[in-house]
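J.: Predicted structure and sequence below. I'll ask about it afterward.
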Amino acid sequence: MQCDAKREAAKGALELVKKFISNYKIVGLGTGSTTQAFIKESVDLLMNKKLISSSSSTSLFLSSLGLEAIEYNQKDSYIYIDGADEVTRQGEMIKGRGAALLGEKILAYSGSINIFVVSEEKLVNKLGEKRPVPIEVVPKAYPYISNILKKKNIKYEIRQCQAKDGPIISDWGGFIIDVYTGPMDEPKYYDDMLRSIPGVVETGIFLNLADYIVIGRESCGYDVIELKRKSKDI
């Protein structure tokens, strides 16, 4: 029997969320097809919670199901659920295929419990095996960033829209550049190096941000990896 791995992951995430949800009034939601699968599985539960969204795409999807995202008031803690484009068993992730990496990282950084939901093909030994690293950049800085990446012999491309001419513009007004690192032995090095370039707003490398990773299997069922995040100095 073959199952939809995304839906299996979503069902697993819902069971995990149920263990914690009574302690939270607010649920934060990421962006992408696996997050949408979780939302579909969890409509009844989410109806009774305040929701904050990482992107306009997720807000529109919530609206289509009769749910509404609110502005976060900075007072209440929340549980956060999101997907990932690549993930290791150590909790390192690449995100940003949906061009929402900045909003996702903002919500993940402040989440009290972060649950990331993936299908099994997203699991890798090293980040960069299958996906480039997206970075969000200030549009006017693009020529300078492009020149710096060329000098570093780093392959990249600016992400283009499919439904219109020109580059993708994020919810935050930035361009998205896909950086091809190949498999990374030290993801933190690339994260630090890319963010050190003036005009780079954020990268899609997510480190020390996952408490749980739920991995859906095509053979049906799911696995849960529990991680211990290092405390953040704020």
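T.: On my side now, so go ahead. Everything numeric here is computed off the predicted structure, so don't read it as measured data.
J.: CA only for contacts and neighbour counts going forward, please
T.: Will do.
J.: in this structure, which spans are helices?
T.: Secondary structure of the chain (DSSP state H): helices at 5-20, 33-41, 43-46, 56-64, 101-110, 142-151, 187-195.
J.: tell me how far the fourth one is from the chain's mean position?
T.: In this view, helix 56-64 has its centroid 16 Å away from the chain centroid, taken as C-alpha atoms, centre = their mean, to the nearest Å.
J.: Show me what that helix is packed against.
T.: helix 33-41 (3 or more C-alpha pairs under 8 Å, 6 or more residues apart in numbering; DSSP states H and E).
J.: which residues touch the helix it packs on?
T.: Helix 33-41 is contacted by residues 6-7, 9-11, 13-14, 29, 46, 58, 61-62, 81-83, 117-119 when judged by C-alpha atoms under 8 Å, 6 or more residues apart in numbering.
J.: make it 7 Å
T.: Defining contact as C-alpha atoms under 7 Å, 6 or more residues apart in numbering, one finds that helix 33-41 is touched by K6, R7, A10, K11, L14, D82, G83, V117, V118.
J.: thought the first one was touching S119?
T.: Which is K6. Yes - judged on C-alpha atoms under 7 Å, K6 makes contact with S119 at a distance of 5.0 Å.
J.: Now the common contact residues for those two.
T.: Joint contacts of K6 and S119 (C-alpha under 7 Å, 6+ apart) are G216.
J.: quick one: which of the helices of the chain is nearest I215?
T.: Between I215 and the helices of the chain, the tightest spacing by C-alpha to C-alpha is seen for helix 5-20, at 5.4 Å.
J.: Neighbours of V124, how many?
T.: Burial of V124 is recorded as 17 neighbouring residues (other C-alpha atoms under 10 Å).
J.: so it sits right up against D85, yeah?
T.: No - the criterion here is C-alpha under 7 Å, and V124 misses it with D85 at 10.0 Å.
J.: Work out which residue lies at the spatial centre of the chain.
T.: K95 (4.4 Å; C-alpha atoms, centre = their mean).
J.: Show the contacting residues for that residue.
T.: The contact partners of K95, taken as C-alpha under 7 Å, 6+ apart, are A84, D85, L101, G204, I205.
J.: could you dump those to CSV with neighbour count and distance to K50?
T.: Listed next are these as CSV, based on neighbours: other C-alpha atoms under 10 Å; distance: C-alpha to C-alpha, whole Å:
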residue, neighbour count, distance to K50
A84, 26, 23
D85, 24, 26
L101, 28, 22
G204, 26, 26
I205, 24, 28
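J.: ok, second structure coming up, stack it against the first:
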Amino acid sequence: MNLKQMAGYEAALEIKNGQIVGLGTGSTTHYFIEKLGIRIKEEELDIMGIPTSYQSFFLARDSHIPITTLDEHDVDIAVDGADEVDPDLNLIKGGGAAHTLEKIVDYAADKFLVIVDDSKMVTKLGQTPVPLEVIPSSSRMVLNILKESGASPQIRMAQMKDGPVVTDHGNFVIDADFGLLEDASKLEKELNSIPGVVENGIFSNVVDMVIVGSDEGVKKIRPV
């Protein structure tokens, strides 16, 4: 069992019968959704999932997890991955360009669990750029504002198609390199104040537990 699978499977054991579960997006949450589907079948659990992307929707469907929406249900618990986790359990997310709906579902949940392998644990956020989902017509203006603030931004380009990455909502993603972040919570708010920015990939002061897959086994970290 690889480290991502360890974390994902452990998180699936945290889910209780009757809960509405936010289903995150990414390679680690793939294992969580897989294991949750197995538990629902084997234990005959009454659980419904709220996907955060087309990817998690298709995975949930293939795992026979009943699907619902935020319009129909509140979220009891959300489980999602992260690109970086700092010692205060702040996150950078958005490597999969799904951070807008992830943030909506994760922040709406009564409890938010993050699942990662230990390579994602950092001493300070900013090892990777901060993703911003932006309305396409605003992209030039947003790029200029980010450059004026001292960041090094660029529109994320697709790997298997010509042109930029297009999110599930039809928007572009700008990856902005700020270097190491001194105040993640402040920057999260400042970025969302830029006209044209739909949402950014900093998640601050919201995580209830991080489940880490490591060579020493599974670690569970809670806020101090």
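T.: Arrived safely. Everything numeric here is computed off the predicted structure, so don't read it as measured data.
J.: After superposition, what's the TM-score, could you say?
T.: Remark: TM-score between the superposed chains equals 0.91 [TM-score structural alignment, normalised by the length of structure 2]; 220 aligned residues with a C-alpha RMSD of 1.7 Å.
J.: how far away is whichever residue in structure 2 pairs up with I115 of structure 1 from I155 of structure 2?
T.: Using TM-score structural alignment, the partner of I115 of structure 1 in structure 2 is L113. Separation of L113 of structure 2 from I155 of structure 2 (C-alpha to C-alpha, to the nearest Å): 30 Å.
J.: Then V134 of structure 2?
T.: Distance, V134 of structure 2 to I155 of structure 2, using C-alpha to C-alpha: 10 Å.
J.: Next: E190 of structure 2.
T.: Taken as C-alpha to C-alpha, the span from E190 of structure 2 to I155 of structure 2 is 19 Å.
J.: Neighbour count for those two, which is higher?
T.: Neighbour count, other C-alpha under 10 Å: between E190 of structure 2 and I155, I155 has more, with 20 against 11.
J.: Would you mind confirming that the more buried one makes contact with A176?
T.: No - look at I155 of structure 2 against A176 with C-alpha under 7 Å: they stay out of range, at 8.7 Å.
J.: per the alignment, the residue nearest to the centre of structure 1 corresponds to what in structure 2?
T.: Match for K95 of structure 1 (TM-score structural alignment): K93.
J.: so which of the helices of structure 1 comes closest to C220 of structure 1?
T.: Going by C-alpha to C-alpha, the one of the helices of structure 1 nearest C220 of structure 1 is helix 5-20, 6.5 Å.
J.: and the closest one, how far from the chain's centre?
T.: Counting by C-alpha atoms, centre = their mean, helix 5-20 of structure 1 comes out at 16 Å from the chain centroid.
J.: Report the angle between it and helix 33-41.
T.: 60 degrees (axes from the mean of the first three to the mean of the last three C-alpha atoms, to 10 degrees).
J.: Show me the contact partners of helix 5-20 of structure 1.
T.: 34, 37-38, 41-42, 117-120, 214-218, 220-222.
J.: Of those, which belong to strands?
T.: V117, V118, S119, V214, I215, G216, Y222 (DSSP state E).
J.: In a markdown table, list those along with neighbour count and distance to S54 of structure 1.
T.: Formatted as a markdown table, these follow (neighbours: other C-alpha under 10 Å; distance: C-alpha to C-alpha, whole Å):
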| residue | neighbour count | distance to S54 of structure 1 |
| --- | --- | --- |
| V117 | 31 | 15 |
| V118 | 30 | 17 |
| S119 | 24 | 20 |
| V214 | 25 | 19 |
| I215 | 26 | 21 |
| G216 | 28 | 23 |
| Y222 | 22 | 25 |
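J.: Kindly indicate which of these lies nearest P167 of structure 1.
T.: When these are ranked by distance to P167 of structure 1 (C-alpha to C-alpha), V118 comes first, at 27.4 Å.
J.: how much space between the closest one and R89 of structure 1?
T.: On the measure of C-alpha to C-alpha, V118 of structure 1 and R89 of structure 1 end up 12 Å apart.
J.: where do the contact lists of V134 and I155 of structure 2 overlap?
T.: V173.
J.: show me what contacts Q160 of structure 1?
T.: With contacts defined as C-alpha under 7 Å, 6+ apart, Q160 of structure 1 is in contact with G166, P167, I168.
J.: likewise A82 of structure 2?
T.: L91, I92, K93, V114, V116.
J.: Looking for the alignment partner of it in structure 1.
T.: Looks like A82 of structure 2 aligns to A84 there (TM-score structural alignment).
J.: And that match, how close does it get to I215 of structure 1?
T.: Distance from A84 of structure 1 to I215 of structure 1, by C-alpha to C-alpha: 11 Å.
J.: For the two, list the residues in contact with both.
T.: Contact with both A84 of structure 1 and I215 is made by residues V118, according to C-alpha under 7 Å, 6+ apart.
J.: Could you measure from the corresponding residue of structure 2 for G32 of structure 1 over to E188 of structure 2?
T.: Mapped onto structure 2 by TM-score structural alignment, G32 of structure 1 lines up with G26. Distance from G26 of structure 2 to E188 of structure 2, counting by C-alpha to C-alpha: 21 Å.
J.: between these two, which one's more packed in?
T.: G26 (20 against 17).
J.: Wait, the more buried one touches G96, no?
T.: Yes - counting by C-alpha under 7 Å, G26 of structure 2 does reach G96; the two are 6.5 Å apart.
J.: show me the contacts for K161 of structure 2.
T.: If you count contacts by C-alpha under 7 Å, 6+ apart, K161 of structure 2 has none.
J.: For it, what is the corresponding residue in structure 1?
T.: Looks like K161 of structure 2 aligns to K164 there (TM-score structural alignment).
J.: what do you get for L36 of structure 2?
T.: Under the alignment by TM-score structural alignment, L36 of structure 2 pairs with S42 in structure 1.
J.: Please work out how many residues are found near the closest residue to its match other than its chain neighbours.
T.: In this structure, S42 of structure 1 finds its nearest non-sequential neighbour in L14, 6.5 Å apart by C-alpha to C-alpha, 6 or more residues apart in numbering. Using other C-alpha under 10 Å, L14 of structure 1 has 21 neighbouring residues.
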